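>>> I need the structure of the sequence given here:
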Amino acid sequence: MHELLKNALSQLLSTANRETGARLTEKRLSLHLFNALNTGNADLAGACLIAARMPTFGQLSPLYYYAPSVADLTRQYTAAIRRFDRPLAVALDLGTAVTTAKALTPDTDNGNGYVGSQMVPRTNYVDDIVTQLLRQQHAAKNRRGRFDSWVRFHNFYTAYTVAMLMFCTGYRSIRDPLPRLSHINLSRGVIVVADKTNDHQSHARFIPLPPVMIDQFHRYLKHRHAVLSRLRLYLNHDWDTPFLLLDVYGNPQPVTPARLEHHLQWPHSPPLNINRHYLHTQFKERGCSAEEVDAFMGHWDMGQEPWAKHSTFCPRAYRHSITSQVEDMMLEQGWTVIEGTAL
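This next block holds a predicted model:
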């Protein structure tokens, strides 16, 4: 089919060039389509997938986290083609539009309903891992009493809270997520994420928090205070980072990707950053603009910082759009607030 279409296009362009004197090529048409797709507040990642082109500045981070449906790309393509109607009508001195682009219904029965990142989890998989985490919490809480059971519950409780934070903020899988309590403001419901940035913090970003995450973090801090009070005899100094895990002897340990993966025990052991793939794709499927998603994910280049002094990015619109979508997703996935242990 690909070769048939390519040969047909080649013949069409040859005929058009011969009859009109134009110098159309497949490459020029592809570039024109790419520019039409990337007009205004369009999604550059979607344009790259449709036109099979990369932007002139090189790699594009959103492409690695995005798996749009073929139906959504078809709608973007159809909208771009329709923009050619009037210019073509004027050029050909016609009174009416000349294109007949219609929104098609792609055949997704062959399993190719999505393109792009292969690491975007299905919604039912995310629902299943939340259910599994809640089941682990319930089982560990019912067995507490002995010291080892108490340590087990704490580690599961920490892993659950960190996983919730990752799925509502897009936090990367790094050592010591949320390194300082000063990075989060629970009264304002906002967190500063600086998980991949430079000395100037040019890629630090502000993320609004949903109410369920705020409530869960309040309860985790209360639990953390009780844990540190009980273990103070084992510590030479206070534990600085908000999150901590415990070894079998009760010694505190930092949260690392390997330790977190061990306690989460996700089915099929996917990379921990599937939360970023999932959120990026879900936001765009739910109607968030590419600009808002890039601000949430931390995907911008030098001079495009949404929080820069002269930026025209609207933080109020961003917060309203992102918060409403995250709240809906957290509710649909089944995240709930869990109390810590009574020590």
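
>>> use CA for all of it now, contacts and neighbours both
OK.

>>> and the end-to-end length of stretch 224-241?
11 Å (C-alpha to C-alpha, to the nearest Å).

>>> Touching that stretch from outside, list them.
The contact list for stretch 224-241 (C-alpha atoms under 8 Å, 6 or more residues apart in numbering) reads D176, L178, P179, R180, L181, P242, F243, G250, N251, P254, L343.

>>> Mind giving me the PyMOL command for buried ones among the residues you listed?
Command for PyMOL that selects the buried part of the contacts of stretch 224-241, burial taken from 16 or more other C-alpha atoms under 10 Å:
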select buried, resi 176+178+179+242+243+250+254
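
>>> would you list the contacts of stretch 224-241 in TSV and tack on secondary structure and distance to P62?
Below are the contacts of stretch 224-241 laid out as TSV (DSSP: H, G, I helix; E, B strand; the rest coil; distance: C-alpha to C-alpha, whole Å):
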residue	secondary structure	distance to P62
D176	coil	25
L178	coil	23
P179	coil	25
R180	coil	28
L181	helix	29
P242	coil	30
F243	coil	29
G250	coil	41
N251	coil	40
P254	coil	30
L343	coil	45
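
>>> Closest to L73 out of the contacts of stretch 224-241?
Nearest to L73 among these is L178, at 35.9 Å by C-alpha to C-alpha.

>>> Can you list the buried residues in the strand or helix carrying D215?
According to DSSP states H and E, D215 maps onto helix 211-231. For helix 211-231, the neighbour count (16+ other C-alpha under 10 Å) marks 211-214, 216-217, 219-220, 223-224, 226-228 as buried.

>>> Return the member of these nearest to S187.
I214 (8.6 Å).

>>> Hmm, that closest one is touching L186, no?
Yes. If you go by C-alpha atoms under 8 Å, I214 and L186 touch, sitting 6.1 Å apart.

>>> need the helices for this protein, in chain order.
In the chain, the segments counted as helices under DSSP state H are 2-20, 26-37, 44-51, 70-82, 85-91, 123-142, 147-169, 211-231, 257-264, 274-285, 290-297, 315-333.

>>> Same list (those) but as JSON lines, adding distance to H203.
Below are these laid out as JSON lines (distance: least, C-alpha to C-alpha, whole Å):
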{"stretch": "helix 2-20", "distance to H203": "41"}
{"stretch": "helix 26-37", "distance to H203": "27"}
{"stretch": "helix 44-51", "distance to H203": "20"}
{"stretch": "helix 70-82", "distance to H203": "29"}
{"stretch": "helix 85-91", "distance to H203": "40"}
{"stretch": "helix 123-142", "distance to H203": "27"}
{"stretch": "helix 147-169", "distance to H203": "14"}
{"stretch": "helix 211-231", "distance to H203": "23"}
{"stretch": "helix 257-264", "distance to H203": "21"}
{"stretch": "helix 274-285", "distance to H203": "16"}
{"stretch": "helix 290-297", "distance to H203": "9"}
{"stretch": "helix 315-333", "distance to H203": "16"}
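
>>> and for comparison, fold this next one:
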Amino acid sequence: MSNDLPLYYALCMQPVPATEAAGRVAQAAVLLAAAILYKDIGVGAFVSSMRLACRAVRQIGSNTHTHPEFIQALAQVKSGRGVLKAIEAVGSRPLVFTAGQATVLLKIRVFLRDAFEGRMPRDGVERKSHPQPPVGPDVPEPDVPEPERGEPEKPPPRDKSGGRPKRSPAVRRVAEVDDLVAEHWIRENATEGLPSADEVSEAAASSAESPRRSTVAVNVPLNVPAHFVSSRQVISRAKFAARAIATSAQSLMLAGDRLQLIDLEAAERYATGLRSRAFRQPSEGVSQGAIVAAAMLITGLSADGLSDLKIVEQLAQVPEPPDAHYLVVSDGVLVIPGPQLVDGFVPTSADQEHYRPVAEQLILKLPRELAWIQMLMEFAGKHIGGSPFNDPECVGQAGLFVSAVNDRFGSRLTPSRISQFQPRQLFATSGDRADVALLFGGKADARLYYYAPTVAHLVRSHHSIWLGVYKGMGLSVQDGAPAHEDSLPWPKSPGPYIGSRCCPTDRGVAAMVEAVIHHCRAILTGRRDRARTRQVHNAIVAYTCQMVMWHTGIRAVTDPVELGLYDHASGMLSVSDKNTDSYYASRLVWVPPIAQRQIAAYLEHLVEFKNSYKKTGKDTDKKVFENLASRGNTLFFIDEDDAPTAVRVEMLRQQVPQGHVYPMNAQRHYLRTRLRELGVPAQTIDALLGHGARGEEPYGAHSCYSAARLRSDLEVPLQHLSEQAGWTVLRGLRS
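Below you'll find the predicted structure:
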């Protein structure tokens, strides 16, 4: 069943809260071990042990064959090797293990030792493809071919005087089925290219400071796209990405908050010294580099990207919509253009009132309390009307400033960390990639096409970043974000929202639901002949589909709601609403109670509808009944020839009244925005809508995401939106 219905398999194997943290630690260790093996010799030779380790992680997360002391020790581990040490420590204690518990420990221990101790696979066939070289003083050095252009340099050979036998020298080999690239080098050092212990500690540093979440951080530099994954490769997906979807028990930070702030404070101290001339004749490049770095800090752009930054004196001089970032000297603000949503939906002028009005720009207040921002504003005042950062030397100047700061204060500042400071801090606090993309740009992030928050929300998010910086540096600033929208410096027209133009208003959704209910009730009344019975059935099918889609965010595709994949007991529905044959975009959604009752009402109607053909006794109607009975309990339309047809988008459009102005996917824009405004975590919304990034799929074999958490996060907000819209249960034919 796990191959045919992997979503149900994922659901039944969800972790319980008591062991979720331990399951995530084991999961992170297995992912890290897979990454090490992939960087070293590829995971093709270790598929068996990796499959067993992944199954053991599932057992830990679901509290199956686990020892309480092992769970307690595992939940406190902070590194991959720590998991291996915890397994060995528990195994050495005088504890009584069942056969199942011992097997779980053995499965993980074998795979982790393969990765962390550089052991070769134990299968004879695989060993032949990776032969061990002889070791001894009389053995000549092997001829190592020169690397081709573009390939990495091979590490120097190890000393043969001691230690474990080294692997064979770098050789080219034919790509295996599971390889992500056509060819690569085999490396001796199993940890080369992976984060050091200090880097892992840095990534996990923010967890101790944020009371809102606990963190298990893994930072593995594997930028490999996840392509089609067959049922046999579902366990091997661990090598595609080393991040799982974030929940309260795991949120992968892009950087540690405290260490980022320490490096930023070092730059501030150096800039203060530059302004007060406390340093001995700093080079002009360093002073100019501080200005370039300040521009990178406030815009989130790289030194190369600053070429389009323009400087004006008054806010009125910024064109509408802005064609680039604008630094306004007199007001001390930064104007950034709204997101460029290529091929995004744009409503007609007649339908504008049914959608949220969207602004074309954001106006953000600059942190002028910082010394290097003050240097930037002084520099900008001398270059009004120009683009002074359109200079190829800006990159080198920023590097000089960073080097000077690091040399004086021992910090680990880089130009990239400066430009990414605000995006990383915002994501570390909000966890919503859509907020980050709206403020600092995103590479066509799908979330941007479905998200239209208030400008006030983004302005407050931006303000909170610098409020935390001021407090961390001990600067005296006015606490609190702007309290009212009227006090925020954005244009009053066209509206206080930004992002998607296809986000319906609450009033528009309520009007749409009222029109749909009135249309269906009009069809349900009156005398019912055969043609009228078909109309009633088709109207109930369309209404049921619409209600489920507006409560779950299912895409408008052929047969969007498959009742054969609906579990009446839990209210969970398996969804596959992408036009592919794989389960990569599939997911579980929770159907709220009102939609569950509507599904039950449709099933009651379906029984009576089928019997209406059976009761006539006609041979033609008998054939129709047999044809309908073969469809089972599914949603389907009936054509004029009494033949069942699939629920297609064009037929759904024909069943809605004239007052229905929204496109068939508008519900996804509405849910993405309104659920976020009602406090639902962004990761839960991404799991609901199928927007998980590569490596963050909520129901992949490597994930410990709990479907029960999906329900707990959505239950109250969805109930609020449903009551606000006025959805109700409609019944069709009755016995």
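
>>> what do we get in the second structure for P210 of the first structure?
Residue pairing (TM-score structural alignment): P210 of the first structure is matched to P592 of the second structure.

>>> I meant Y160 of the first structure, not that one.
By TM-score structural alignment, Y160 of the first structure lines up with Y543.

>>> residues touching its match, list them.
Here Y543 of the second structure is in contact with V516, C520 (criterion: C-alpha under 8 Å, 6+ apart).

>>> now swap in V98 of the first structure and tell me
Going by C-alpha under 8 Å, 6+ apart, V98 of the first structure touches D85, L88, A89.

>>> Tell me how many other residues surround the residue mapped onto A47 of the first structure from the second structure.
Aligned counterpart of A47 of the first structure in the second structure: V436 (TM-score structural alignment). V436 of the second structure has 22 neighbours, counted by other C-alpha atoms under 10 Å.

>>> Tell me how far the nearest residue to V436 of the second structure once chain neighbours are set aside lies from V680 of the second structure.
Among residues not flanking V436 of the second structure along the chain, P423 sits closest, at 5.6 Å (C-alpha to C-alpha, 6 or more residues apart in numbering). Applying C-alpha to C-alpha, the value for P423 of the second structure to V680 of the second structure is 21 Å.

>>> who has more neighbours, those two?
Shown here are P423 of the second structure and V680; by other C-alpha under 10 Å, P423 has more neighbours (22 against 18).

>>> That one corresponds to which position in the first structure?
With TM-score structural alignment as the criterion, P423 of the second structure pairs with F34.

>>> any idea how far its match lies from A16 of the first structure?
21 Å.

>>> for G111 of the first structure, same thing?
As judged by C-alpha to C-alpha, G111 of the first structure and A16 of the first structure stand 37 Å apart.

>>> out of the two, which sits in the more crowded spot?
A16 (14 against 7).

>>> Looks like the more buried one contacts S10 (just checking).
No. In this structure A16 of the first structure lies outside contact range of S10 using C-alpha under 8 Å: 10.0 Å.

>>> And the alignment partner in the second structure of D128 of the first structure, how far from G474 of the second structure?
Matched by TM-score structural alignment, D128 of the first structure corresponds to A511 in the second structure. Computed as C-alpha to C-alpha, the A511 of the second structure to G474 of the second structure distance reads 52 Å.

>>> thinking again about what came up before, may I have the residues that are in contact with the match of P423 of the second structure?
Counted by C-alpha under 8 Å, 6+ apart, F34 of the first structure has contacts A47, C48, I50, A51, R53.

>>> how about the counterpart of I685 of the second structure in the first structure, what does it touch?
Under the alignment (TM-score structural alignment), I685 of the second structure maps onto V293 of the first structure. If you count contacts by C-alpha under 8 Å, 6+ apart, V293 of the first structure has them with H280, F283, K284.

>>> Now do the contacts for the last one.
When contacts are counted by C-alpha under 8 Å, 6+ apart, K284 of the first structure touches A290, V293.

>>> how about it, what's its partner in the second structure?
Counting by TM-score structural alignment, K284 of the first structure corresponds to R676 in the second structure.

>>> distance of its match from T684 of the second structure?
With distances taken as C-alpha to C-alpha, R676 of the second structure is found 10 Å from T684 of the second structure.

>>> got it, and S464 of the second structure?
23 Å.

>>> Mind checking which of those two has more residues around it?
Taking neighbours as other C-alpha under 10 Å, S464 of the second structure and T684 compare with T684 leading, 26 against 18.

>>> Relative to G690 of the second structure, how far out is the more buried one?
Applying C-alpha to C-alpha, the value for T684 of the second structure to G690 of the second structure is 10 Å.

>>> Likewise for P494 of the second structure?
31 Å.

>>> Next, the distance between the ends of stretch 309-320 of the first structure.
Length of stretch 309-320 of the first structure, first residue to last, C-alpha to C-alpha: 21 Å.

>>> what's the spacing between it and its chain's center?
From the chain centre to the centre of stretch 309-320 of the first structure is a distance of 19 Å (C-alpha atoms, centre = their mean, to the nearest Å).

>>> Quick check: which element contains L362 of the second structure?
Taking DSSP H and E as the criterion, L362 of the second structure maps to strand 361-365.

>>> What is the corresponding segment of the first structure for that strand?
Per the alignment by TM-score structural alignment, strand 361-365 of the second structure matches no residues in the first structure.

>>> quick check: angle from that strand to helix 433-440?
80 degrees (axes from the mean of the first three to the mean of the last three C-alpha atoms, to 10 degrees).

>>> Tell me what angle strand 361-365 of the second structure forms with helix 455-473.
Using the same axes, to 10 degrees: strand 361-365 of the second structure against helix 455-473 is 30 degrees.

>>> Against which helices or strands is strand 361-365 of the second structure packed?
strand 333-337, helix 455-473 (3 or more C-alpha pairs under 8 Å, 6 or more residues apart in numbering; DSSP states H and E).

>>> Could you dump these into TSV with distance to D114 of the second structure added?
Formatted as TSV, those follow (distance: least, C-alpha to C-alpha, whole Å):
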stretch	distance to D114 of the second structure
strand 333-337	50
helix 455-473	43
